[in-house]
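> attaching a predicted model along with its sequence, questions to come.
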Amino acid sequence: MIDLNTTAKIMEEATYTAFAWTDYILFVGMLLMSVVVGIYFGFFQKQDTSDKYLFGGKQMGYFPVALSLTASHTSGITLLGIPAEVYYYGCSYWATSICCVLICIMVYYGFLPVLLKLKITSSFEYLQLRFDRNIRYITSTLFIIKILTYLPIVIYIPALAFSQVTGVNVHMITPVVCFVCIFYTSVGGFKAVVWSDTFQFAITVATTFAIFFLGIHYAGGIQNIWNQSELGGRLDIMNLDPALSSRTTFWGYMIGLTISWIADLGVNQGMIQKYLSMPTIKDVKKSLICFCISFSIIKLMCVSTGLIMYAKYQYCDPLTSNKIQKPDQILPFFVMDVVASKIPGLPGLFVAAVFSTALSTMSAQLNTLSGTIYDDIISPMMPEKRRTDRAANIIMKLCTVVIGVISTVLVLVVEKLGGVIPLATAVLGSLAGTTSGLFILGLCVPWANAKGALIGSFVSMFSTVSLMLGAQLHMAAGNIQYPRLPLLTMGCFENSTIPIDQFNHTFPAIYDRKPIINDDEVFFLFKLSYMYYPCFGVLVQITTSLIVSWITGFNDLNEMNPDLIPPVLQWLLPKQPMSEKEKEQYKSVEESLEMLRKQREAEAC
């Protein structure tokens, strides 16, 4: 017999303890420190040129840049969304650590050699050189749309956590935090972004480890967490289901997310900007290695936290028992329920960490987006004599403020939507497919021409967005459902005992992970899991581009600049004829070898 009285008592007594003064000090201190960083780099180390404002003078160290890369891609979606995803659907998400390694390898051997060889400062500039200016505009526009869609989600998540643990309305805290971020980003430029990211990431790491180790202790130890997670069907570590309609599988993450991250972690302008802020290729390599390790560790820690929470609440789910109202509130509830009373100030540190991830992501995107808007939209329309560093700085700062205000307002839309992981992945995946497809086409398919790339981009974007919207409408109508793994509440009531045999008898249904789909109503493409949206976009992009390129005439590979293709793929190009200088060098080498051969023959005789 399993006595659940203790679990019921804990759940009945779990309340959201108001912030103590130590919590408020930690939270406000994090915001003030970010402001101080902005003031220091804005007024005492002025970013008075566009090169300093966007690249930090290209003298940044690899370690702070690596931490900034990790921080800017570790948003509240990571800290709150991943544990909730694992708690409700299982831990397939662990495969993202492998995706990160694959992306870093692709970047180092694929795109970075091209970027550095061409000495360009923008991933969009590469597309202009490889295809034409129209492609550059399309891609930069997609980037702007994607960031404006993504930033409100990034802001909303920490505001939700703050509201959960303090009771303060989301609409009150959001403008305050956004103002802090807009201030230090616009005033301090790239250096303020990197160093504030480093400080904020330290808070995130400290909080994540504190919750992780305390959670292990209060969930009964590692062995109990593993056993209960296995019993509850959460340990789907190698869910190799090949069905494309399955919500999340190992293949979905390995294929779908890797392709999506080509746009987000590989050729993303924010990443390129940070690569170019370092003085040497060795620094870039070190930074990539550090980023890969730290990013993977954070992901795995968040996955583990989801399993810890399930072991803690396996018999009394907070969502089903109405302790929380939304799935993404499960981690704030866990923090306040389990660890808040154990360590003074931890709730404040937790909220500071969640906001730190949001500030890191938001500041990086604001800085990058302001530069993109200036370079690709505003600068071409300005007379050349007005394109001064002073004008560029003023315009980029104004862009930062405007984008920040728009993102803050759009939070009102995001809060009406559902779980953040599927939402963020679906939105970004529907746009990432087109962007990733363009870069894959440019780097790996040298015979594709500009007309093919242009038409392929429109077709890919239209079809992928249509796919996403159609699937979302069917989900809203109930024609497509992705049931959560079973959530139990029998432990929420006093004097509850369940025979273990009867309890086990109910568990085979847990492993039925198939989506519930009304086949008569749903078009077969709408059944596709949101994880495969990027694959669909890339497939449409490359197929359409090749067909159009074939109709309009493939590129003449003899005229292709080999610097536009990664060294590992230059075997696709015809061998270039040697220049006169190379011929002389080759002749000299041949003569030297011939002399050496004759000398050895004479010695042998």
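Great, that's in hand.
> rest of the way, CA atoms for contacts and neighbours
Noted.
> which stretches in the stretch 351-500 of the chain count as helices?
With DSSP state H, counting those that start in this stretch, the ranges of helices along the stretch 351-500 of the chain come out as 389-414, 420-444, 450-477, 500-505.
> mind checking those for the one nearest to residue 138?
Nearest to residue 138 among the helices of the stretch 351-500 of the chain is helix 450-477 (8.1 Å), distances taken as CA to CA.
> show me which residues of the helix or strand harbouring residue 135 are buried.
Taking DSSP states H and E as the definition, residue 135 sits inside helix 133-166. Using 16 or more other CA atoms under 10 Å as the test for burial, helix 133-166 gives 133, 135-140, 142-144, 146-166.
> out of the helices of the stretch 351-500 of the chain, which one sits most buried?
Highest mean neighbour count among the helices of the stretch 351-500 of the chain (mean count of other CA atoms under 10 Å): helix 420-444, with a mean of 24.
> which strands and helices sit next to that helix?
helix 123-130, helix 133-166, helix 258-261, helix 450-477, helix 533-552 (3 or more CA pairs under 8 Å, 6 or more residues apart in numbering; DSSP states H and E).
> I'd say residue 52 and residue 190 touch.
Yes - the pair residue 52 / residue 190 is scored as a contact, 7.1 Å apart, by CA atoms under 8 Å.
> okay, these two: which has more neighbours?
Taking other CA atoms under 10 Å, residue 52 and residue 190 do not tie; residue 190 has more neighbours (30 against 20).
> the more buried one is in what secondary structure piece?
Using DSSP H and E, the element containing residue 190 is helix 170-218.
> and that helix, what does it pack against?
Helices and strands touching helix 170-218, by 3+ CA pairs under 8 Å, 6+ apart, are helix 21-39, helix 50-55, helix 62-72, helix 133-166, helix 281-312, helix 346-373, helix 389-414.
> structure B:
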Amino acid sequence: MYLNWADYGVLIILLCISISIGLYQGCIRSKQLSAGEFHIADGRMAVLPTAMSLLASVMSAATLLGIPSETYQYGTMYLYCIFTLWIAIYLNAYLFIPKFRQIGSASIYAYLEQRFSLSVRIAVTCTFIFVNILYMAVVLYGPSLALNQVTGLNMWLAVGLCGFVSTLYTSIGGIKAVIWTDVIQTIMMFSGIILTIIFGFIDAGGVSKVFETIINGDRWQLSIVTLDPTVRYTVWNMIFSNTLYNTALFACLQTQAQRYLCVHSTKSAQKTAWINYGMCVMMVILCECAGCLIYAKYHRCDPLQAKLISKPDQLYPLFVIETLGRIPGLTGLFIACILSASLSTFSSGVNSIATVIFEDIYKRISNKHSVSDRRQAMISKFLSGSIGLFIVFLAYLVSFMKSNLIVIIFQLIGSFVAPILGLYILGFFVPRVNHQNALVTFILCLILQTLMLVFANFTGKQRRPGGLLPTSVAGCSPSLNISHSLLIEQSHNSGYRILSMSPVWYSFNGFAITIAFGLMGIFIFGSNDPRTVDASLLSSFKELLPCFHVLRKKKTDATITHEEKDIGLDDHTIEQENML
């Protein structure tokens, strides 16, 4: 089914709004953006739009397409993410955010230089740039392919439009344009998915009918406790590894952590994190509902076995086309929902990459005092534009990756960002770890994780994922001519077990290897004298206790003014919190 004029109208409106916000923020409201405004909005953003932007940067189109397809294939075990998200946000709010804000830099990786060395900071920065560029390419290509094969929307047109529009408003308006555009795109995401769920329940015959179908189809899964590492979702990998995944995602990626520097105080940043948690929970539940509705519709005729689609990521678009296609504009709204997720994640990624290149690399090799603030802003804009265009070209290479979108994301974050989380934990809690130890540990972990990632995706030796639930083609039309060989192929499970490890476990592996190597490295590289390490760079476990924060509240309030001065915020920006 192809799009009609109403669908294209919705898409054009979305793109025009995005560009308009960038032009307004960059050319009208702030005719001469400073570097501080471009990267962290000078700490003047209100809490609510910043929280919405944080959600939009995390909930990519790959997530919106991936969670429903995973629910269709593996059941509802992903609901454990609600619990693991709470732990991750708690750690982020009371451990990472205070440290990042006290450092006084727009780059969160400045902490690693102060705690270890410049070489560690540069190594982590380069890793972030590499993984984020790959991630942005996945965010651009994956959804465009899914929409192309189901709706007929030209794939490279979608890639080009998303990349060009995001790059344009990001490079012109900076982080303010990104945040305010994210607000609109977050509204579009919620609107699109809520409408598909409402019409999906109507089409399926009601909530009770859908629940009965998923129970009978064994999709209601909350108690898979096997120790088999190849099973996609278990209680163990969701509680342990997914907690580390979410912590790394929210605390160790500049893309997300940069939002915490855009508000005026630590308290506001923590409030932003908790509001974002509530919205993330809502989005996960909505995506799980969408997955249940997809199964209820196709439980007797699996579109994959029937060859109606070629990849699980196309399940949700197919469901929308067959459920909402008869209503003009609603298919366009859903596509706008997916493209909004791509636009928001892409723009956030481009801005954050430009920020770390500027803060961690450019400032280290140039005399920043001899360069005017306006010129620094121009350099940041040039970096954003160049990075965005490069990622659009790189999106072509992603077509050679065979895994589902959400699997690729699990693997990328687990392989490259979880080791960064391990470095921060070593820096916070193990003062004896020195800079040589940290650098060697990080590099060794990256090598091991990269080898696992490459062999798992490009050798063809991995097994079929464990935990894949059965599907049926009994209700398919005979005209589809489903081959018996396809059913036999799906039941075949050859290949190397180690390469078939659930992608959820990658984060646990990356974190555990970093911690283990770091502790062993103390005996190889020697250790710091704990008394020589700046106490403000260290943390204690008591800081994670709620009672500790209640007792320290007055002290924290008294130091907010000093903290704001450190990151270059004006006193009058305190009033912005009232905007919430």
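Looks like it arrived, so ask away. Given the structure is predicted, the values throughout are model-derived calculations rather than measurements.
> so which of the helices of the stretch 351-500 of structure 1 is nearest residue 266 of structure 1?
helix 420-444 (9.1 Å).
> what span of structure 2 lines up against the closest one?
Mapping helix 420-444 of structure 1 onto structure 2 (TM-score structural alignment) gives residues 405-429.
> end to end, how far does that stretch reach?
Criterion CA to CA, to the nearest Å; first-to-last residue distance in stretch 405-429 of structure 2 is 35 Å.
> and stretch 72-86 of structure 1, by the same measure?
From its first residue to its last, stretch 72-86 of structure 1 covers 22 Å (CA to CA).
> which residues sit in contact with residue 266 of structure 2?
Applying CA atoms under 8 Å, 6 or more residues apart in numbering, we find residue 266 of structure 2 in contact with 97-98, 101, 260, 560.
> please name the nearest non-neighbouring residue to the residue nearest the centre of structure 1.
For structure 1, the residue nearest the mean C-alpha position is residue 73 (4.9 Å; CA atoms, centre = their mean). Using CA to CA, 6 or more residues apart in numbering and skipping residues adjacent in sequence, the residue nearest residue 73 of structure 1 is residue 361, 6.1 Å away.
> over to residue 349 of structure 2?
In space, residue 349 of structure 2 comes closest to residue 255 once its chain neighbours are excluded; the distance is 5.6 Å by CA to CA, 6+ apart.
> what's around the aligned partner of that neighbour in structure 1, how many residues?
The equivalent of residue 255 of structure 2 in structure 1 is residue 270 (alignment by TM-score structural alignment). Residues near residue 270 of structure 1, counting by other CA under 10 Å, number 24.
> check residue 494 of structure 2 too.
Other residues within reach of residue 494 of structure 2, judged by other CA under 10 Å, total 10.
> and if you look at residue 44 of structure 1?
Residue 44 of structure 1: 10 neighbours (other CA under 10 Å).
> the one 4 residues further on now?
Residues contacting residue 48 of structure 1 under the criterion other CA under 10 Å number 15.
> one step back: could you dump the helices of the stretch 351-500 of structure 1 to TSV with distance to residue 173 of structure 1?
TSV is the format used below for the helices of the stretch 351-500 of structure 1 (distance: least, CA to CA, whole Å):
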stretch	distance to residue 173 of structure 1
helix 389-414	11
helix 420-444	19
helix 450-477	30
helix 500-505	44
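> nearest to residue 285 of structure 1, out of those?
Proximity to residue 285 of structure 1, assessed across these by CA to CA, is greatest for helix 420-444 (20.3 Å).
> distance from the chain centre to the closest one, please.
Taking CA atoms, centre = their mean, to the nearest Å, one finds helix 420-444 of structure 1 lying 11 Å from the centre of the chain it belongs to.
> also stretch 203-213 of structure 1?
Stretch 203-213 of structure 1 sits 20 Å away from the centroid of its parent chain (CA atoms, centre = their mean).
> contacts for that stretch, please.
Stretch 203-213 of structure 1 has contacts (CA under 8 Å, 6+ apart) with 298, 301-302, 304-305, 308, 335, 339, 346, 349-350, 352-354, 356-357.
> what's the most distant pair in the residues you listed?
308 and 356 (23.1 Å).
> check the mean deviation of stretch 285-292 of structure 1 from structure 2.
Its matched residues in structure 2 lie on average 1.2 Å from stretch 285-292 of structure 1 after superposition (mean CA distance after the TM-score superposition for structure 1).
> what's residue 511 of structure 2 aligned with over in structure 1?
Using TM-score structural alignment, residue 511 of structure 2 sits opposite residue 538 in structure 1.
> ugh, wrong one, I meant residue 352 of structure 2
Correspondence of residue 352 of structure 2 to structure 1, assessed by TM-score structural alignment: residue 368.
> surely that match touches residue 54?
Yes - with contact defined as CA under 8 Å, residue 368 of structure 1 counts as touching residue 54 (7.4 Å).
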